[in-house]
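K.L.:
Sequence unavailable; structure follows:
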């Protein structure tokens, strides 16, 4: 299925669709030079059309496309912004998608924006979008989804829309009712290295500090549902790929061989002496098991908005104190006292929280991109995992329409 990647950013749509197979990008559009720099470092764009400005695209020059993807600019509709909507030139860029769709008439549209789009101007803005797509022949389904329910420990609510051209295919209701927002679920207690976690919920990252997978953190019942693993070694992150054979415990009994699942966990690391939590970097901070939404402003450290930026709180009862890494005493909502240190999320961790791989991050890092831009590009991206799951729906609908 050939698709055109509008407002491409660093390619969250592309990564998500290519991960499930059956999708081929034929062109992309991105005006931010740093996002373009990252995009071209991550993907093989040879032979593809590139457009800097969506307003200058001539639809007739595009090849055949089955799908248009686009996270059209959301600042105009965000609750955090002034919500100017279509009065802002960024808000009118939705109509560039409609303009191209009116000529190319792809079978599908796959769009993303902030939930604030639904309520902007008392719903009139969203009504205008739906009316425009209806006039072009598209039936539209939409749903607000949270990234934390799709395998990344980040609370990120976004609005996703799929348009089905009614003359070319039958649509399908977009409904995710089985999403799972759990963190770790301990099935069998015990000391570190012996305890077993269920593969339900979001996995923690395992370390190899004890000489093997999970030696210092606990083990997972991998044979239960197929658990992905990302391992931190002294040389960097090592990914256990699907089909790799590893040692694991099974139901608390003897050690035996297991197989790695089909996806990769991108989470923070744990170690023998430290426990990790997310903690707000703003007034009235709260400790959370899931990171706050990654924003383009994450490089600014302390935020004035409550519940906006997450840092990492490292529980550490080694009472040595210094100016560079001062100890912090934190009392949680259950009146428990935590002593430790706070550090900022790294750019790499922010990219992981959006579902990108370390290999992709390293390709962009090698271009010399600054940390501030790495933070910004992660904050502006769409979550890869969510795109993959919705892409599976589009793929299935397309297969069904071919069969019919």
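P.N.:
Nice, I can see it. A quick note: this is a predicted structure, and the numbers were derived from the prediction, not measured.
K.L.:
Please make it C-alpha for all contacts and neighbour counts, starting now.
P.N.:
Will do.
K.L.:
any idea where the helices of the stretch 201-350 of the chain begin and end?
P.N.:
Ranges of helices within the stretch 201-350 of the chain are 222-225, 347-353, based on DSSP state H, counting those that start in this stretch.
K.L.:
Tell me which of those helices sits most buried.
P.N.:
Stretch with highest mean neighbour count among these: helix 347-353 (a mean of 24; mean count of other CA atoms under 10 Å).
K.L.:
rewinding a little: Serialize the helices of the stretch 201-350 of the chain to TSV and add fields for distance to residue 66.
P.N.:
Compiled in TSV, those are given as follows (distance: least, CA to CA, whole Å):
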stretch	distance to residue 66
helix 222-225	34
helix 347-353	29
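K.L.:
which one of these lies closest to residue 37?
P.N.:
helix 347-353 (15.6 Å; CA to CA).
K.L.:
What lies in contact with whichever helix or strand comes after that closest one?
P.N.:
Next along the chain after helix 347-353, taking DSSP states H and E as the criterion, comes helix 358-365. For helix 358-365, contacts defined as CA atoms under 8 Å, 6 or more residues apart in numbering pick out 37-38, 41-42, 237, 348, 351-352.
K.L.:
how about a cut-off of 10 Å?
P.N.:
Applying CA atoms under 10 Å, 6 or more residues apart in numbering, the contact partners of helix 358-365 are 10, 15, 34-35, 37-43, 236-239, 266, 347-349, 351-352, 370-371, 374.
K.L.:
Use this one as the comparison:
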């Protein structure tokens, strides 16, 4: 079977591409990476250094003409979590337009305008997508599901914590697979009971098995057009109807709360540490230790807001230093730099307490060592990249399982 051709959006430094191409079954034919808030496009520079400039676009995806994007079998991307509400309709147009600048609608535009739509979609987002916004829990995800159904896709999703399946970081993200009605996978799904697909038969169940014990299994339709969903979906309810595992097919949601089933080897924080000498800049000076201990510690104190309002503030203690015999905590974008922080990782070594190096952060996301090393890119920016990235191993396992079902 020939390699599956792929369009990669919101490419970052190429985590999706690494996972796909590690299987040797996929080939990225076009990619886009654009960081709107900065002049220097550091992530795109890394991407081009690792994968070449051919077929790579470094401009605002909203301005890219769909005709310039080649046809491909699959579209992938980790699109940012924003407010996806529908702002307006256009008379005599093919569809709806969401809020300006919201990147989901760039995906929607590409799928809408392509004569030969990608047969498969493979998307990633933070898990709060399933329950946002707070005023209409689950509305944003319902809009995405309905808009994909309107374009001819069946959709399944799963919230996957990489560490639950032996990977080195406790990083929880929602992964979304969609199958166009022209595919054999769509027909295969049509021939199965939804709970069989979610439990055993689908690509997600094969890649990331779940326990037989599930909770909250239920089903409901998503009715109305995108405008009415935007205005009324789940209005007044405190809880999202979407559980961490689900399927949307022919207008109906089937969803359940699942737990991971995994008994294989596990990688812990200690396993990814560099063997050699680590530069002194990563070690915490003794004079800075009180700041670190304060930020990592528990607090019950009075604070004053900018407007002068005084309030009680409290928070629990963080593990300090980080436990070496467990998968790491989630990397965030502010991981880099020497300043004291509640959320940066700190480990104990014979030489003293230190922060993690860029290579160690890359390893936590299962990237190759020094993937983000490039002249002119500081360590703090390399850490930022990893805070934005996904765990490559999750993509690789899902991509392998998906290919086996084609």
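P.N.:
Thanks, I have the structure now. Everything numeric here is computed off the predicted structure, so don't read it as measured data.
K.L.:
Please name whichever of the helices of the stretch 201-350 of the first structure is nearest to residue 3 of the first structure.
P.N.:
Nearest of the helices of the stretch 201-350 of the first structure (CA to CA): helix 347-353, 23.8 Å.
K.L.:
tell me, that closest one lands on which residues of the second structure?
P.N.:
Residues 358-364 of the second structure are where helix 347-353 of the first structure lands when matched by TM-score structural alignment.
K.L.:
Mean deviation, the matching stretch versus the first structure?
P.N.:
Overlaying the first structure shows stretch 358-364 of the second structure at a mean distance of 0.9 Å from the equivalent residues (mean CA distance after the TM-score superposition for the first structure).
K.L.:
Residue range in the first structure corresponding to the longest helix along the second structure, please.
P.N.:
Longest helix of the second structure, by residue count under DSSP state H: helix 392-405. Per TM-score structural alignment, the counterpart of helix 392-405 of the second structure in the first structure is residues 384-397.
K.L.:
For the matching stretch, list every residue counted as buried.
P.N.:
384-395, 397 (16 or more other CA atoms under 10 Å).
K.L.:
Distance to residue 311 of the first structure for those residues - can I get that in TSV?
P.N.:
Below are those laid out as TSV (distance: CA to CA, whole Å):
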residue	distance to residue 311 of the first structure
384	22
385	22
386	23
387	26
388	27
389	28
390	30
391	31
392	33
393	35
394	36
395	37
397	41
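K.L.:
out of those, who's nearest residue 198 of the first structure?
P.N.:
residue 385 (20.6 Å).
K.L.:
got the contact list for that closest one?
P.N.:
12-13, 15-17, 19, 147-152, 263, 353-356, 391.
K.L.:
again, 8 Å this time
P.N.:
16, 147, 150-152, 354-355.
K.L.:
I'd like the distance between the closest residue to residue 400 of the second structure other than its chain neighbours and residue 365 of the second structure.
P.N.:
With sequence-adjacent residues excluded and distances taken as CA to CA, 6 or more residues apart in numbering, residue 400 of the second structure is closest to residue 23, at 6.4 Å. Look at residue 23 of the second structure and residue 365 of the second structure: by CA to CA, to the nearest Å, they are 17 Å apart.
K.L.:
So for residue 47 of the first structure, which of the helices of the stretch 201-350 of the first structure sits nearest?
P.N.:
The nearest among the helices of the stretch 201-350 of the first structure, by CA to CA, is helix 347-353 at 27.1 Å.
K.L.:
in the stretch 1-150 of the second structure, which spans are strands?
P.N.:
Secondary structure of the stretch 1-150 of the second structure (DSSP state E, counting those that start in this stretch): strands located at 4-9, 26-32, 56-57, 74-77, 86-89, 96-98, 120-126.
K.L.:
between those strands, which one is nearest to residue 220 of the second structure?
P.N.:
strand 86-89 (21.7 Å).
K.L.:
neighbours around residue 24 of the second structure, how many?
P.N.:
11 (other CA atoms under 10 Å).
K.L.:
likewise residue 235 of the first structure?
P.N.:
6.
K.L.:
what's the answer for residue 185 of the first structure, then?
P.N.:
Around residue 185 of the first structure there are 15 residues (other CA under 10 Å).
K.L.:
Is it in contact with residue 219, as I believe?
P.N.:
No: the criterion here is CA atoms under 8 Å, and residue 185 of the first structure misses it with residue 219 at 11.4 Å.
K.L.:
who touches both of these two?
P.N.:
What both residue 185 of the first structure and residue 219 touch, as defined by CA under 8 Å, 6+ apart, is the set residue 197.
K.L.:
what do we get in the first structure for residue 106 of the second structure?
P.N.:
Per TM-score structural alignment, residue 106 of the second structure is aligned with residue 96.
K.L.:
Residue 91 of the first structure: neighbouring residues, count only.
P.N.:
When neighbours are counted by other CA under 10 Å, residue 91 of the first structure comes out with 19.
K.L.:
and if you look at residue 198 of the first structure?
P.N.:
Counted with other CA under 10 Å, residue 198 of the first structure comes out at 20.
K.L.:
where's it relative to residue 239 of the first structure, distance?
P.N.:
20 Å.
K.L.:
next one: residue 24 of the first structure
P.N.:
Residue 24 of the first structure is 26 Å from residue 239 of the first structure, by CA to CA.
K.L.:
OK, contacts around residue 298 of the first structure?
P.N.:
With CA under 8 Å, 6+ apart, residue 298 of the first structure has these contacts: 309, 375-376, 379.
K.L.:
What about these, which one has the most neighbours?
P.N.:
Of those, with other CA under 10 Å as the count, residue 309 tops at 27 neighbours.
K.L.:
what do we get in the second structure for that one?
P.N.:
So, by TM-score structural alignment, residue 309 of the first structure is matched to residue 344.
K.L.:
ok, that match - contacts?
P.N.:
Contacts of residue 344 of the second structure by CA under 8 Å, 6+ apart are 331-332, 334-336, 355.
K.L.:
redo that, cut-off 10 Å
P.N.:
Applying CA under 10 Å, 6+ apart to residue 344 of the second structure gives the contacts 292, 296, 322, 329-338, 355-356.
K.L.:
so which of those residues persist in the first structure?
P.N.:
Retained in the first structure (both residues aligned by TM-score structural alignment, their matches' CA atoms under 10 Å) from the contacts of residue 344 of the second structure: 296, 329-332, 334-337, 355-356.
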